[in-house]
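Peer 1: give the three-dimensional model of this entry:
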Amino acid sequence: MEFLHSILIKPFADMATAPDFLLQVLWEGTVSGTLYALIALGFVLIFKSSRIFNFAQGIMVVFAALTLVGLHENGVPALLAVPITLAVMYVLAMSIERVVLRPLVNQPDIILFMATIGITLFLIGFGEIIFGGENKRMITEELMIPTGSFEFEPFGGFLLIEQKDVTAVVGAVILVLALLMFLNKSKMGRAIRALGDDHQAALSVGISLSTIWVLVWFIAGVVALVTGIAWGARAGVSFALEVIAYKALPVLMLGGLESVSGAIIGGLLIGILEKLFEIYWGQPLLGGNTETWFAYVFALFVLLFRPQGLFGEKIIERV
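Peer 2: Next up, the predicted model:
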């Protein structure tokens, strides 16, 4: 009974008696979840338009961040390094479409998926040759990202907030709203949605497959750069960020591969739940380090009861 009490009752009692600490955990989970959602958004955008599961999105986050830092280390001013990095991501998008995707049009999905694994391995090797394998510092001060902290007292509690975390959350919200506006209001955004809904119908009305593919891969590169800056400000910039980026996979399992709102909600859910589990159950009972696997186990548990994810549509096939 005492063991069950320590598992089921005590964590909730701790939450009630330490609201300040609970607020801090929830905030940290929200920040992590926001960044998970951003990475997942890159997967969703590419899958919606091309039905390609882009395994390379994680390394694109690392490559974009390393490009930005590498340019600054070689004397390029930070505010000039950002547009140059965006230009590099556009060239990368064009190269992927021309060299990898265009020759594989109409090939089975598994072939395209394997191609993105090849892109991942190439970018890892290419990145290590250019930037080296050591951890680098994100240029937060040079980008005018505030690095201080301030105290906040909501609901009578106490919360210590890092200014760079606030910047990351605000930047993510602005980026998501801009993407939603682009997808819903612009001509190219509607073309992306049309291509995702019905490839053949979209092509029949003159929508260019190659143009859309370059565009969505470039947008995924923009998302990767924003995510790389935010994660780099928290943990430095290295190829280890690729492992963090794979947290988008359970987010996609929960939210569905085609749902933008699912990616956002799924990311926040994973971020908050993994922090709560780590603090209130993982450290006391399992010795910590549960953040490395909790998201995957939780997503697997959800899929047992809802295989299409929380926001995916049921697929009914009649034979």
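Peer 1: from here on, contacts and neighbour counts on C-alpha atoms
Peer 2: OK.
Peer 1: can you give me the helices for the stretch 1-150 of the chain?
Peer 2: 2-4, 10-17, 19-50, 57-73, 78-95, 109-131 (DSSP state H, counting those that start in this stretch).
Peer 1: one more sequence to fold, the one below, so I can look at both together:
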Amino acid sequence: MAFFLETLLGGLMAGMLYSLVALGFVLIFKASGVFNFAQGAMVLFGALSMARFSEWIPQWTGVDNLWMANVLAFAMAAVVMFVVAWAVEYLVLRHLVNQEGATLLMATLGIAYFLEGLGQTLFGSSIYKIDIGMPKDPVFILDNFFEGGVLVNKEDFYAALIAAALVTMLSIFFQKTATGRALRAVADDHQAAQSIGIPLNRIWMIVWCVAGIVALVAGMIWGSKLGVQFSLATVALRALPVVILGGLTSVPGAIIGGLIIGVGEKLSEVYLGGFVGGGIEIWFAYVLALGFLLIRPQGLFGEKIIDRV
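Peer 2: Okay, here's the model as predicted:
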């Protein structure tokens, strides 16, 4: 039982990180109606910014305190992500208002390749590390209930708490505020939203800025765990099955989908790996997503699209 709980908790903590990345996909899709293939590149760009600024700030300012250096590095990286979001909206999306979804999709692919190249030009192509002070030693909990206790990785636990807090704040913001209602209106119909006075460009700007901050936090956490390298962009794409499972238009779906995928990956690797071979954790989520595409294409919480002719 203790081992099962260890696996379950590990899956839940991994699932919160998946949810954080998936939330960026959902926000962009809700605002523009297009799947943002640049989200992985944004995660990488944010992680590179955080890693390099955390190295440069002690040299520039003489600040030796790790916490203060990380705060300054995060602030500067956030400014960089805001600038990137503004540039994307002003130089690309503003000129593609009311265009076909395929056009916007190709635009995000171009943005992805551009950000990867720009990141390598500005920050270098080496492998960097991010030290945000999270403890990496495991700890045993529930000693009184299970012999030997349940092993929990402290770094994964704190990372999951950070992801859960950010996801909760964003969920409240987009569900309860006027900006959130405007975002939903824009997602339903761009032209109708413009006709009632909702500034489409401003909404897109806000959403891309929020998605940039989400990508920065996700990159910071994944970079702390895995190191900052260009393969980090592909790690972010592991959140694709999450949005398929939860629904492309649902913020709660990104959360629930991430938890399901995280737990499913861990449990399948432990309990099914012996029957189907190793590596099931890598492809389990995609097989599950394929099944949902066949049975319920809109996902668990996605909205059905009905075209009347």
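Peer 1: TM between them?
Peer 2: In this superposition the chains share a TM-score of 0.91, using TM-score structural alignment, normalised by the length of structure 2; 297 aligned residues with a CA RMSD of 1.7 Å.
Peer 1: closest one to residue 301 of structure 1 among the helices of the stretch 1-150 of structure 1?
Peer 2: Minimum separation from residue 301 of structure 1 across these (CA to CA) falls at helix 19-50, 18.8 Å.
Peer 1: related to what we said a few turns ago, could I get the helices of the stretch 1-150 of structure 1 in a markdown table, plus columns for distance to residue 228 of structure 1 and mean neighbour count?
Peer 2: Listed next are those as a markdown table, based on distance: least, CA to CA, whole Å; neighbours: other CA atoms under 10 Å:
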| stretch | distance to residue 228 of structure 1 | mean neighbour count |
| --- | --- | --- |
| helix 2-4 | 41 | 9 |
| helix 10-17 | 33 | 14 |
| helix 19-50 | 9 | 24 |
| helix 57-73 | 5 | 25 |
| helix 78-95 | 12 | 18 |
| helix 109-131 | 14 | 16 |
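Peer 1: which one of those lies nearest to residue 165 of structure 1?
Peer 2: When those are compared for distance to residue 165 of structure 1 using CA to CA, the nearest one is helix 19-50, at 6.5 Å.
Peer 1: so how many other residues sit close to the corresponding residue of structure 1 for residue 215 of structure 2?
Peer 2: When the two structures are superposed using TM-score structural alignment, residue 215 of structure 2 falls opposite residue 224 in structure 1. The burial metric for residue 224 of structure 1, expressed as a neighbour count using other CA atoms under 10 Å, is 27.
Peer 1: got the contact list for residue 224 of structure 1?
Peer 2: Contact analysis of residue 224 of structure 1 by CA atoms under 8 Å, 6 or more residues apart in numbering lists 38-39, 42, 57-58, 60-62, 64.
Peer 1: next: residue 211 of structure 2.
Peer 2: Applying CA under 8 Å, 6+ apart, we find residue 211 of structure 2 in contact with 23-25, 27-28.
Peer 1: which of those residues sits closest to residue 227 of structure 2?
Peer 2: Among those, residue 24 lies closest to residue 227 of structure 2 (CA to CA), at 20.9 Å.
Peer 1: map that closest one onto structure 1.
Peer 2: In the superposition onto structure 1, residue 24 of structure 2 corresponds to residue 42 when matched by TM-score structural alignment.
Peer 1: its match contacts residue 227, correct?
Peer 2: No - at 10.1 Å, residue 42 of structure 1 and residue 227 do not qualify as touching, with contact defined as CA atoms under 8 Å.
Peer 1: report the aligned residue range of structure 1 for the strand or helix carrying residue 240 of structure 2.
Peer 2: Secondary-structure element containing residue 240 of structure 2, defined by DSSP states H and E: helix 240-246. Using TM-score structural alignment, helix 240-246 of structure 2 corresponds to residues 249-255 of structure 1.
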